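Novice: Sequence and predicted structure, then a few things I'm wondering about:
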Amino acid sequence: MASKVAQKRLQKEYLAMQKSPPPFIWAVPEEKNILDWHFIIRGPPDTPYAGGEYHGLIWFPSDYPFKPPDVKMFTPSGRFECGVKICMSMTSYHPSTWNAAWSVATILTGLLSFMLSDEITAGAVKTTDVQKRQLATTSHAFNLNNKKFREIFPTYATSQMTDLPDMGKQPGADSPSGVTGSESSVPGNSDNDTPLSSAQSTPATTAASTRTQSPAPNPLSPVNNNNNNNPTSASGVATTLADTKQQPLARQQRQHGSRWMPSWRWLVAIVVLAVLGRLSTGKE
């Protein structure tokens, strides 16, 4: 029977496991005995255990965390003997090296690390990588035949393996925005709430709608900046053509300078000369 200290500590570790389990690891205590913890270890990628599912047990002493637990594996892995205590620095084989600060997560992370090594100790066996891979492919079927596995892990006792909460992937690795699924949705407009996919809501679409709704330039949109001088804009093209037609007349005005005189000045000069001519004729 667990002491009050052990029970309180293991209850705290259960909550920690539920909240943030280690990569490739999952563990839960038995309903009637909190000192017995069943665990699942999944073989990490790029190892001989990839695709494997390994069921084991940690049983804690009643005065845990002041004494270390024992660990054994039930699923054949090619690394450990089934149902035999495994010698590690975190187990009862080495009580002098035990640290009371170590937890369920620490023990299982250490077990996975030891599993990936080649060190041979009590409870360990030596096999080839080919044998380990073969055992990995049959591991889930082996576990399904274990009544205890089905009782403790009903979520994972399915025909196809179900991923553990942490399979070693970073949050949002498959999607840069961190949103799962093939499309991420954004709120629709105020008239209706039809969502737009991320592919539809692009900077180009936003710029086009800005030009349609308001003739004023949008400094945040590169395609709408200085629209009158933009050769890709229809109004910009028309303005450019009009300026081109006006350039010869302006150039002539600059070239002739003061010699270019509007027609109304000539009329005034002719009238003045005619009046002077008449006056001079009357005097004679």
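Specialist: That came in fine, so what should we check first? Model, not experiment: these values are computed from the prediction. Residues are numbered from 1 along each chain as shown.
Novice: only C-alpha atoms for contact and neighbour calcs from this point on.
Specialist: OK.
Novice: where along this structure do the helices fall?
Specialist: Secondary structure of the chain (DSSP state H): helices located at 4-19, 104-115, 129-144, 147-152, 203-213, 234-256, 263-283.
Novice: Would you convert the ones you listed into a markdown table that also reports distance to residue 196 and mean neighbour count?
Specialist: Below are the helices of the chain laid out as a markdown table (distance: least, C-alpha to C-alpha, whole Å; neighbours: other C-alpha atoms under 10 Å):
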| stretch | distance to residue 196 | mean neighbour count |
| --- | --- | --- |
| helix 4-19 | 34 | 15 |
| helix 104-115 | 43 | 17 |
| helix 129-144 | 42 | 18 |
| helix 147-152 | 43 | 15 |
| helix 203-213 | 12 | 12 |
| helix 234-256 | 29 | 12 |
| helix 263-283 | 65 | 9 |
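Novice: Would you confirm that residue 78 contacts residue 139?
Specialist: No. Under the criterion of C-alpha atoms under 8 Å, residue 78 makes no contact with residue 139, lying 10.9 Å away.
Novice: alright, now check it against this:
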Amino acid sequence: MATRAAQKRLTREYKTISENPPPYITAHPSESNILEWHYIITGPENTPYHGGQYWGTLIFPANYPFAPPAIRMHTPSGRFQPSSRLCLSISDFHPRSFNPAWEVSTILIGLLSFMTSEEMTTGSVSASEVERKYHAARSRWWNSTGGGSQARNPANKGNIKAGDGGAKFKSEWPEVDAENWTWMKEQGIDTTTGNKIDTGSPSCGPQLGIAAGSGHQAHAVVDAVIQQRDAGQGWLFRNKLALAGGLIFVYVLIARLLGETS
């Protein structure tokens, strides 16, 4: 349970960060526990996280601001191990280095700065730019479905672990969750796999611009093609089979006549 000082301080900081949120960052305390804060970092431009939606938590100690929070990022990012405590100078790994003047916004700005660097620490991972862009593209889907397993994770408060999402994300970010589902529908995202749904069928060649069910139009196009083909060919070419048959008949007739007169 938060001390009176922590309660007062975090209430004031929530008002401040709501009225003047830092760039790419939004955050709020859980309705059931003011010591449990949820944040979303939107990936900045010119980074492999651009457009990504990264959800995480700050778990403050009861004696905040005289001790720092535990910092976790739950959304897979290619930068941090999902839901692992991060060892930073602003986290609970280093309580002696924490400055009580630092606020929630200071902590989250520091986290964003570290995220966009390549420095390694406990809880961070190495990944390629391609891998991080891949995670960014799937982050909305992961948050709102729990990685395609939204039915598996009930909306329990607290105790968030790797693989959680879906109902837990929705319980803290209902408006963002609704936006994510709309986005997935518009983009044609399979909510089970996070991949785009392939609605097309393979084609072996160019397709004619003929609407399905327009049979008479199809015949008209075929007739026109035949007419164009015939227009470029002479009478002899079009009737070559008949001429060949006639010549054979004449040859046989002459041969018989000559045989009778000999």
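Specialist: On my side now, so go ahead. All of these numbers come straight from a predicted model, not from anything done at the bench.
Novice: Could I get the TM-score for this pair?
Specialist: The TM-score (TM-score structural alignment, normalised by the length of structure 2) is 0.60; 161 aligned residues with a C-alpha RMSD of 0.9 Å.
Novice: related to what we said a few turns ago, closest to residue 65 of structure 1 out of the helices of structure 1?
Specialist: Taking C-alpha to C-alpha, helix 4-19 is the member of the helices of structure 1 nearest to residue 65 of structure 1, at 6.4 Å.
Novice: which helices and strands does that closest one pack with?
Specialist: strand 25-29 (3 or more C-alpha pairs under 8 Å, 6 or more residues apart in numbering; DSSP states H and E).
Novice: relative orientation of the strand it packs on and helix 104-115 in degrees?
Specialist: Angle of strand 25-29 of structure 1 versus helix 104-115, following axes from the mean of the first three to the mean of the last three C-alpha atoms, to 10 degrees, is 130 degrees.
Novice: Strand 25-29 of structure 1: which residues count as buried?
Specialist: By neighbour count on 16 or more other C-alpha atoms under 10 Å, the buried set for strand 25-29 of structure 1 is 25, 26, 27, 28, 29.
Novice: now swap in stretch 121-128 of structure 2 and tell me
Specialist: Within stretch 121-128 of structure 2, the residues scored as buried using 16+ other C-alpha under 10 Å are 123, 124.
Novice: again with stretch 42-55 of structure 1
Specialist: 42, 43, 44, 48, 49, 51, 52, 53, 54, 55.
Novice: still on that earlier bit, pull the most distant pair out of the buried residues of strand 25-29 of structure 1.
Specialist: Taking C-alpha to C-alpha, the two most distant members of the buried residues of strand 25-29 of structure 1 are 25 and 29; they sit 13.8 Å apart.
Novice: what do we get in structure 2 for residue 209 of structure 1?
Specialist: Matched by TM-score structural alignment, residue 209 of structure 1 corresponds to no residue in structure 2.
Novice: now residue 156 of structure 1
Specialist: Aligned counterpart of residue 156 of structure 1 in structure 2: residue 176 (TM-score structural alignment).
Novice: Excluding chain neighbours, give the residue nearest to that match in space.
Specialist: Among residues not flanking residue 176 of structure 2 along the chain, residue 170 sits closest, at 7.8 Å (C-alpha to C-alpha, 6 or more residues apart in numbering).
Novice: hang on, that neighbour packs against residue 177?
Specialist: Yes. Under the criterion of C-alpha under 8 Å, residue 170 of structure 2 makes contact with residue 177 at 5.4 Å.
Novice: Break down structure 2 into its strands, ranges please.
Specialist: Ranges of strands in structure 2, per DSSP state E, are 25-30, 33-42, 53-59, 70-73.
Novice: Which of those sits closest to residue 5 of structure 2?
Specialist: When the strands of structure 2 are compared by C-alpha to C-alpha, strand 33-42 sits nearest residue 5 of structure 2, at 11.9 Å.
Novice: Just give me the mean distance for the closest one relative to structure 1.
Specialist: Once fitted to structure 1, strand 33-42 of structure 2 is off its aligned match by 0.3 Å on average (mean C-alpha distance after the TM-score superposition for structure 1).
Novice: Buried residues of that strand, list them for me.
Specialist: Buried positions in strand 33-42 of structure 2, judged by neighbour count with 16+ other C-alpha under 10 Å: 34, 35, 36, 37, 38, 39, 40, 41, 42.
Novice: returning to that earlier point: distance check, the residue nearest to residue 176 of structure 2 against residue 181 of structure 2.
Specialist: Here residue 170 of structure 2 is placed at a distance of 11 Å from residue 181 of structure 2 (C-alpha to C-alpha, to the nearest Å).
Novice: which residues are common contacts for those two?
Specialist: Here residue 170 of structure 2 and residue 181 share the contacting residues residue 144, scored by C-alpha atoms under 8 Å, 6 or more residues apart in numbering.
Novice: leaving aside the residues next to it on the chain, what's closest to residue 103 of structure 1?
Specialist: Nearest residue to residue 103 of structure 1, sequence neighbours excluded (C-alpha to C-alpha, 6+ apart): residue 13, at 7.0 Å.
Novice: Which position in structure 2 pairs with that neighbour?
Specialist: Aligned by TM-score structural alignment, residue 13 of structure 1 pairs with residue 13 of structure 2.
Novice: Is it correct that its match is in contact with residue 104?
Specialist: Yes. Counting by C-alpha under 8 Å, residue 104 is a contact partner of residue 13 of structure 2 at 6.8 Å.
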